[in-house]
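Novice: Okay, here's the prediction I keep looking at, along with the sequence it came from:
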Amino acid sequence: MKFLNVILISFIVSIIITMTLSIINYTPVAQREPNTYYFSIMESFIFMSMFMIPFCLVAGIFSFFAYLIIERKKQLSTFPQKVLSVLIGLGITSAAFYMYVSLSNTETNDIYLIPEGYEGEVYAFYNVRGAPKVEKEGKYSVHPINEEGYFVTSTHDLDYGTVTDRYYYVDDHGNRTPIDHTCVNLFGTGGLSDHGEDNVTSISYTGFELTKDHCGEEFMLRGTGRDHHSTLERVSGMIFKEYYNIEFWY
């Protein structure tokens, strides 16, 4: 069993598992609940592959070295070697399915409170030193978005899993108006870091694009198609300057 073969097989297995689970996990539009975001097959594939591919590669590497140790000590014949190879493959597959089940059973459960009339990019930044902790409403984490379109918290990390977020416009009196999920195009998650004089400052973020007049399946899946990097650069620069006194270059 050659090392490169193990890497290749682990990668192929991870792709097959991820695509299969993405298809199984897909919810047709007619069966979807309101105000809940559902991944497309490709979005599910991309999301799960970020976890599944590294996991399968690491599992394959450990299995390879375990195989070498057993082969050396037991002097296995050809047939038992093949059986062991199959068992290793089944072990990787079983572990991958367990990982998938663990991920699919988690939910994001976030509430976004957005200034009435706001339209454009919305961001939530986590692990920001000196920012307030996330407040809770039942099982939901509350994100009051400011006039600039972002929210910051010192809570270490955001939640991952099925997107069950709720979105509201909030007027000057605190009254909430639900925003339909077809008015929201998710960006996913990311991270930013800056090497300061004393240490490395890292924050994570998630975001989405919000529209008032172009809501629909097309916008929910693709958004307006414009480049959002300039907004992220401007907002993250403000955060690093305010909370860390760092001139951040995106």
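Specialist: Looks like it came in fine. Note that the structure is a prediction, hence the values are computed from the model and not measured. Residues are numbered from 1 along each chain as shown.

Novice: Going by C-alpha atoms from here, please, whenever you check contacts or count neighbours.
Specialist: Noted.

Novice: Now do the buried residues in the lengthiest helix in the chain.
Specialist: The single longest helix within the chain, with elements called by DSSP state H, is helix 41-74. For helix 41-74, the neighbour count (16 or more other C-alpha atoms under 10 Å) marks 41, 44-45, 47-49, 51-53, 55-57, 59-61, 63-64, 67 as buried.

Novice: got it, and stretch 77-85?
Specialist: Result for stretch 77-85 [16+ other C-alpha under 10 Å]: buried residues 81, 84-85.

Novice: Using JSON lines, please lay out those residues together with distance to F208 and secondary structure.
Specialist: Listed next are these as JSON lines, based on distance: C-alpha to C-alpha, whole Å; DSSP: H, G, I helix; E, B strand; the rest coil:
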{"residue": "Q81", "distance to F208": "50", "secondary structure": "helix"}
{"residue": "L84", "distance to F208": "47", "secondary structure": "helix"}
{"residue": "S85", "distance to F208": "44", "secondary structure": "helix"}
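
Novice: Show me which of these is closest to F151.
Specialist: S85 (49.8 Å; C-alpha to C-alpha).

Novice: Just give the nearest non-adjacent residue to that closest one, would you?
Specialist: Excluding the flanking residues, the one nearest S85 by C-alpha to C-alpha, 6 or more residues apart in numbering is Y67, at 7.9 Å.

Novice: repeat for F55
Specialist: Closest to F55 by C-alpha to C-alpha, 6+ apart is A96, at 7.5 Å.

Novice: My read is that Y112 contacts N146, right?
Specialist: No: using C-alpha atoms under 8 Å, Y112 is not in contact with N146, being 10.6 Å away.

Novice: Residues contacting stretch 160-167, please?
Specialist: Residues outside stretch 160-167 that contact it (C-alpha atoms under 8 Å, 6 or more residues apart in numbering): 35-38, 103-114, 178-181.

Novice: could you list every residue that touches A96?
Specialist: 14, 17, 52, 55-56.

Novice: rewinding a little: just the ones in helices from the contacts of stretch 160-167, please.
Specialist: Reading helices off the contacts of stretch 160-167 with DSSP H, I get 103-104.

Novice: Y112 and N146: who's more crowded?
Specialist: Each of Y112 and N146 has its neighbours counted (other C-alpha atoms under 10 Å); Y112 has more, 22 against 15.

Novice: Tell me who's in contact with the more buried one.
Specialist: 142-145, 165-168.

Novice: if you set the cut-off to 7 Å instead, what comes out?
Specialist: 142-145, 166-168 (C-alpha atoms under 7 Å, 6 or more residues apart in numbering).

Novice: ok, second structure coming up, stack it against the first:
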Amino acid sequence: MLEKLKPALYSTLIIFSFFFIPSLFEEGAVWFSFIVLFYAAAGNFLFGIPVSLISDLLTRKLDKGRFLAAAGIHIFFGAVTIIFIDGLAFFAVVCAALFFLLDEWEKGRRRGNKQIRGLALKGGVVLAFVAVVIIGMMGHEELTEVETNTIYLIPEGFEGPFVVYYNVPDQPPLKQEGEFSVVPINIEKLPPLEGTGMEKYGLYQTSTEASYGTVTDRFYYVNDSGNRTEVDQYCIHPGFGGAYSNDGSEEIQYSTFQVTSSQCGEDFYLGGKDRYDTQIREIDKYWSGW
């Protein structure tokens, strides 16, 4: 087992360096490379080494086909992690292949130079195999992709923040329009902000649980006759979301947004408006009870 520590360490350091060196030239990005270091080390030492030992056990009696069989075992176990870590499984497959190649290089080095001839060619075959597996995983991800599919109906002319609370007991479930859930926003007044000119906000509460995944939401202004006008994406600022639980009850999730019809643009889309941020903080305090 001790001989597996080197490839695990080398693989971890190579992956870390791949992210760390570019991060030196990008402000605030260095911390991410250390997160990568942690996960790469955990994967290589806690998962990669046992997989490599299993591979050695299963392929020890093979001769010509041993290299490809062992490569397949490593990559297979890397790909299987898609069940547990979803999109990060791409990273696991690359780590598994790198660990395997470094382990083979170490084995060859211990046996003499003759044993490592052709490793570069075999490595190319492994990389091609990795590419095929990743393409297959991308296809799987696309087929199993979950989308948010929510339509928000906002009263025509309203500008400001609106909040949607999910999984709220005794509230109605969301109605469906085909594959989309419909959230009809109501305009309310927040008691703590009464008289400040900031009391109006949008609200909807539902017993339906929040949906997560690829964002495919649509936003519409709706008039008294029910006619809809689609809101441009640059007139919407997607805010933060969260969850809370009162007295050990079931968790309530929430999502916040800001909408404008007079200040649409990239600045609003990315940063919203300070006034609306203040309102959202007060809304959060009011409904979460803190």
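Specialist: Sure thing, it's come through. Owing to the predicted nature of the structure, the values given are computational and were not obtained by experimental measurement.

Novice: show me where the stretch 1-150 of structure 2 has strands.
Specialist: Secondary structure of the stretch 1-150 of structure 2 (DSSP state E, counting those that start in this stretch): strands at 150-155.

Novice: In it, what residue spans correspond to helices?
Specialist: 5-23, 30-42, 49-59, 66-80, 82-85, 89-111, 119-143 (DSSP state H, counting those that start in this stretch).

Novice: Does the counterpart of H143 of structure 1 in structure 2 fall in a helix, a strand, or a coil region?
Specialist: Under the alignment (TM-score structural alignment), H143 of structure 1 maps onto V183 of structure 2. The three-state assignment at V183 of structure 2 reads strand, by DSSP: H, G, I helix; E, B strand; the rest coil.

Novice: Now for V183 of structure 2: which residues touch it?
Specialist: Counting by C-alpha under 7 Å, 6+ apart, V183 of structure 2 has contacts 151-153, 174.

Novice: Between which two of those is the distance greatest?
Specialist: Every pair of those checked by C-alpha to C-alpha; the farthest is L153 and L174, at 12.2 Å.

Novice: and the two? which has more neighbours close in?
Specialist: L153 (22 against 18).

Novice: That one corresponds to which position in structure 1?
Specialist: In structure 1, L153 of structure 2 lands on L113 (TM-score structural alignment).

Novice: I'd like the distance between that match and Y98 of structure 1.
Specialist: To Y98 of structure 1, L113 of structure 1 is 35 Å away according to C-alpha to C-alpha, to the nearest Å.

Novice: quick one: the residue lying closest to L76 of structure 1 once chain neighbours are set aside and E209 of structure 1, what's the gap?
Specialist: Among residues not flanking L76 of structure 1 along the chain, I70 sits closest, at 7.9 Å (C-alpha to C-alpha, 6+ apart). Separation of I70 of structure 1 from E209 of structure 1 (C-alpha to C-alpha): 53 Å.

Novice: Then I203 of structure 1?
Specialist: The value you get for I203 of structure 1 to E209 of structure 1, if C-alpha to C-alpha is used, is 20 Å.

Novice: just F65 of structure 1 next, same as before
Specialist: 46 Å.

Novice: before we move on, what about S49 of structure 1?
Specialist: 24 Å.

Novice: G120 of structure 1 too?
Specialist: 5 Å.

Novice: Which one of these two is surrounded by more residues?
Specialist: E209 (20 against 15).

Novice: Can you name every helix or strand that the helix or strand that contains the more buried one contacts?
Specialist: Remark: E209 of structure 1 resides in strand 200-210, with elements defined by DSSP states H and E. The contact analysis (3 or more C-alpha pairs under 7 Å, 6 or more residues apart in numbering; DSSP states H and E) places strand 200-210 of structure 1 against strand 120-126, strand 184-195.

Novice: Ok, which of the ones you listed comes nearest F151 of structure 1?
Specialist: Going by C-alpha to C-alpha, the one of those nearest F151 of structure 1 is strand 120-126, 4.7 Å.

Novice: Please identify the buried residues of that closest one?
Specialist: 121-126.

Novice: Kindly report the same for stretch 108-119 of structure 1.
Specialist: Those would be 108-116, 118, for stretch 108-119 of structure 1 by 16+ other C-alpha under 10 Å.

Novice: Was I right to think N186 of structure 2 contacts Y201?
Specialist: No: contact between N186 of structure 2 and Y201 fails when scored by C-alpha atoms under 7 Å: they sit 8.2 Å apart.

Novice: Pull up the overlap in contacts between the two.
Specialist: In contact with both N186 of structure 2 and Y201: no residue, using C-alpha under 7 Å, 6+ apart.

Novice: Can you give me the distance of H140 of structure 2 to S211 of structure 2?
Specialist: Per C-alpha to C-alpha, H140 of structure 2 is found 20 Å from S211 of structure 2.

Novice: So for the two, which sits in the more crowded spot?
Specialist: More neighbours surround S211 than the other of H140 of structure 2 and S211, with 15 against 12 (other C-alpha under 10 Å).

Novice: and that one, what pairs with it in structure 1?
Specialist: Match for S211 of structure 2 (TM-score structural alignment): L158.

Novice: What residues does its match make contact with?
Specialist: L158 of structure 1 neighbours (C-alpha under 7 Å, 6+ apart): Y126.

Novice: Just say helix, strand or coil for it.
Specialist: coil.

Novice: Contact partners for the nearest residue to V184 of structure 1 once chain neighbours are set aside?
Specialist: Nearest residue to V184 of structure 1, sequence neighbours excluded (C-alpha to C-alpha, 6+ apart): L210, at 4.9 Å. With contact taken as C-alpha under 7 Å, 6+ apart, L210 of structure 1 is in contact with 119-121, 183-185.
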